[in-house]
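# My questions concern the predicted model and sequence given below.
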Amino acid sequence: MLGDARAVTVFTGAGISTECGVPDYRSPGSPWRAHAPIAFADYLADPAMRAEAWRRKFAMDDLYAAARPGRGHRAVARWAAAGRVRAVVTQNIDGLHGAAAGPDDEIVELHGVGSHARCLGCGDRHELGPIRSRFESHGALPECACGGIVKSASIAFGQSLDPAVLQRAVEASLECDLFVVLGSTLLVRPAARFPDLARRNGARLAIVNREPTPLDREADLVVHADIGDTLDPL
């Protein structure tokens, strides 16, 4: 299936990064349950909630600070280097696809990234090192010169996706002849929208995920197995 595809779009979820030490949301005992992200509306409304959001973010960052691209990320990067991959669309905020990718590879990060922060007012980028230093030493929340609220560049619950990023994901879904899902349950919208959009536009659909997904019956190929074990031989 991969061998005769001309344009492949790869869609990834948390399952591709778990072997790298990045916890997923749904596993029993997941640290995300102890450090659940603060809802966007609460973050905007209450400085105390913003402080708690930063505390939880830094706690989670420490858990996977040493994470490096795994076998799945490296396999996708090899496909891209061979000219097979049109784009990688990911739900993950860990930046591991970018770490494995070549300079010209298109990585569409639907939920943003956790590696820096941005002002919600002017859009300026803010680095996490100074933010964390001031927060942990003085309890100070990050400030932007424009007076806007500064937040991690990842998308919070209740926060709208970037329309430009969303459009890139739609285009990648429509321009492929093979859509490959790796490590996503396809339960969170708009996650399920993209493989279905590709399939309805004539692309074949392949899914590799440990658990069943709602689109398994519609797929041309379904593999319920470890992603690294599955992709390494390809």
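Nice, I can see it.

# contacts and neighbour counts: CA atoms only from here.
OK.

# Pull the contacting residues for the residue most central in space within the chain.
Note on the chain: the residue nearest the mean C-alpha position is Asn92, at 1.6 Å, using Cα atoms, centre = their mean. By Cα atoms under 8 Å, 6 or more residues apart in numbering, the residues touching Asn92 are Thr12, Gly13, Ala14, Glu109, Leu110, His111, Gly112, Val113.

# here's the one I want to compare it with:
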Amino acid sequence: MSDLIERAADILAKAKYTVALTGAGISVESGIPPFRGKGGLWEKIDPMKYAHIDAFLEDPETVWDVLIKNMKMVLDKARPNPAHTSLVDLERLGLLKTVITQNVDGLHQVAGNQDVIEFHGNFAWQRCQTCDQVIATADVDLTHIPPHCSCGGILRPDCIFFGEMIPPEALHRSQQVSAACDVMLVIGTSAMVQPAATMPFIAKDNGAVVVEINPEPTPLTNHISNLPLLGDAGTVLPRLVAAVEQRRDAS
């Protein structure tokens, strides 16, 4: 592992345009369980029953009670972990230009990253179904479920349910930066959820080096990733940033 981190640091230190693609794995150490995989939320509840837009429109009270209320309680307490702050460090060094995230927790922005493309929206905000007013999730009163806007409309998370389209601008910009980067960091994602999973392929096809940081191998590991760094993001990323900073200090 140490040798792989040193090799990745050599590449990162010379990079002109680095992009990070992040998934649920980067936020697990912030106390946010993943949706998929072992121990994931979808093992406990049926996403088609509670996380599909049709389910919300048909019975918002149940979806709020089973899914959204519990997500709010978890995310209200979540704070950035060393993996998030390491990406901020890479941005401060002038290496990381953009973060593409599949997460809805908003922790990249809380940590300090400036250019974050959110594939699935942001749970930090609730949007009124009737008047389109946006309200901070932290300010939503759960005394009555589902919570309502001041206009009387029902609030919904400002993120994507199953059955809804990825925001076209998020998809377009992600494809653009993936094609432009010379290094892509793939962090904490199963690389199985489309269309986000295509971004490492776009990067690789355009000549980028793909550095993968995941606790276990993924479909990318033996086919797309140039440097697979197997381990938890909160441990591997700080080591990688430290190695990059050593090279910057020595130059």
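On my side now, so go ahead. What you are looking at is a predicted structure, and each value in this text was computed from that prediction instead of being measured.

# TM-score for these two?
Remark: TM-score between the superposed chains equals 0.87 [TM-score structural alignment, normalised by the length of structure 1]; 225 aligned residues with a Cα RMSD of 2.2 Å.

# quick one on the thing from earlier: quick one: map the residue nearest to the centre of structure 1 onto structure 2.
In the superposition onto structure 2, Asn92 of structure 1 corresponds to Asn103 when matched by TM-score structural alignment.

# what about that match, which SS state?
coil (DSSP: H, G, I helix; E, B strand; the rest coil).

# Next one: it from Arg248 of structure 2, what distance?
For Asn103 of structure 2, the distance to Arg248 of structure 2 (Cα to Cα, to the nearest Å) stands at 31 Å.

# ok so, going back, most neighbours among the contacts of Asn92 of structure 1, please name it.
Within those, most neighbours by other Cα atoms under 10 Å means Thr12, with 27 neighbours.

# contacting residues for it?
When contacts are counted by Cα under 8 Å, 6+ apart, Thr12 of structure 1 touches Val88, Val89, Thr90, Gln91, Asn92, Val181, Leu182, Gly183, Ser184.

# Report how many residues lie close to the aligned residue in structure 1 for Asn214 of structure 2.
With TM-score structural alignment as the criterion, Asn214 of structure 2 lines up with Asn209 in structure 1. Residues within reach of Asn209 of structure 1, counting by other Cα under 10 Å, total 25.

# Asn209 of structure 1 against Gly15, yeah?
Yes. Here Asn209 of structure 1 lies in contact with Gly15, judged by Cα atoms under 8 Å, at a distance of 7.2 Å.

# what touches both of these two?
Counting by Cα under 8 Å, 6+ apart, the contacts common to Asn209 of structure 1 and Gly15 are Leu182, Gly183, Ser184, Ile227.

# element containing Thr143 of structure 2?
Under the criterion DSSP states H and E, no helix or strand holds Thr143 of structure 2.

# Grab the longest strand from structure 2 for me.
Taking DSSP state E as the criterion, structure 2 has its longest strand at strand 121-128.

# Mean deviation, whatever helix or strand comes next after that one versus structure 1?
On the C-terminal side of strand 121-128 of structure 2, the closest following helix or strand by DSSP H and E is strand 134-136. Strand 134-136 of structure 2, aligned to structure 1 and superposed, deviates on average by 2.6 Å (mean Cα distance after the TM-score superposition for structure 1).

# just checking, what packs against strand 134-136 of structure 2?
strand 121-128 (3 or more Cα pairs under 8 Å, 6 or more residues apart in numbering; DSSP states H and E).

# Now the strand it packs on on structure 1. Mean distance?
Averaged out, strand 121-128 of structure 2 is 1.4 Å away (mean Cα distance after the TM-score superposition for structure 1).

# Show me what Pro23 of structure 1 aligns to in structure 2.
Here Pro23 of structure 1 is matched to Pro33 in structure 2, going by TM-score structural alignment.

# which residues does its match contact?
By Cα under 8 Å, 6+ apart, the contact list for Pro33 of structure 2 reads Ala24, Ser27, Gly39, Gly40, Leu41.

# can you tell me which residues contact the second one?
If you count contacts by Cα under 8 Å, 6+ apart, Ser27 of structure 2 has them with Pro33, Pro80, Asn81, Leu107.

# repeat that for 7 Å
With contacts taken as Cα atoms under 7 Å, 6 or more residues apart in numbering, Ser27 of structure 2 has no neighbouring residues.

# Likewise for the fourth one?
Applying Cα under 7 Å, 6+ apart, we find Gly40 of structure 2 in contact with Pro33, Pro34.

# Try it again at 10 Å.
Contact partners of Gly40 of structure 2, counting by Cα atoms under 10 Å, 6 or more residues apart in numbering, are Ala24, Ile32, Pro33, Pro34.

# correct me, but the first one touches Gln102?
Yes. Contact between Ala24 of structure 2 and Gln102 holds when scored by Cα atoms under 10 Å: they sit 7.3 Å apart.

# Give me the distance between the match of Asn214 of structure 2 and Ala65 of structure 1.
From Asn209 of structure 1 across to Ala65 of structure 1, the span is 25 Å (Cα to Cα).

# coming back round to it: between Ala24 and Gln102 of structure 2, which contacts overlap?
When Cα under 10 Å, 6+ apart defines a contact, the residues bordering Ala24 of structure 2 and Gln102 alike are Thr189.

# For Phe201 of structure 2, which non-adjacent residue is closest in space?
Using Cα to Cα, 6 or more residues apart in numbering and skipping residues adjacent in sequence, the residue nearest Phe201 of structure 2 is Ile224, 6.9 Å away.

# Can you find the partner of that neighbour in structure 1?
Alignment note (TM-score structural alignment): Ile224 of structure 2 maps to Glu218 of structure 1.
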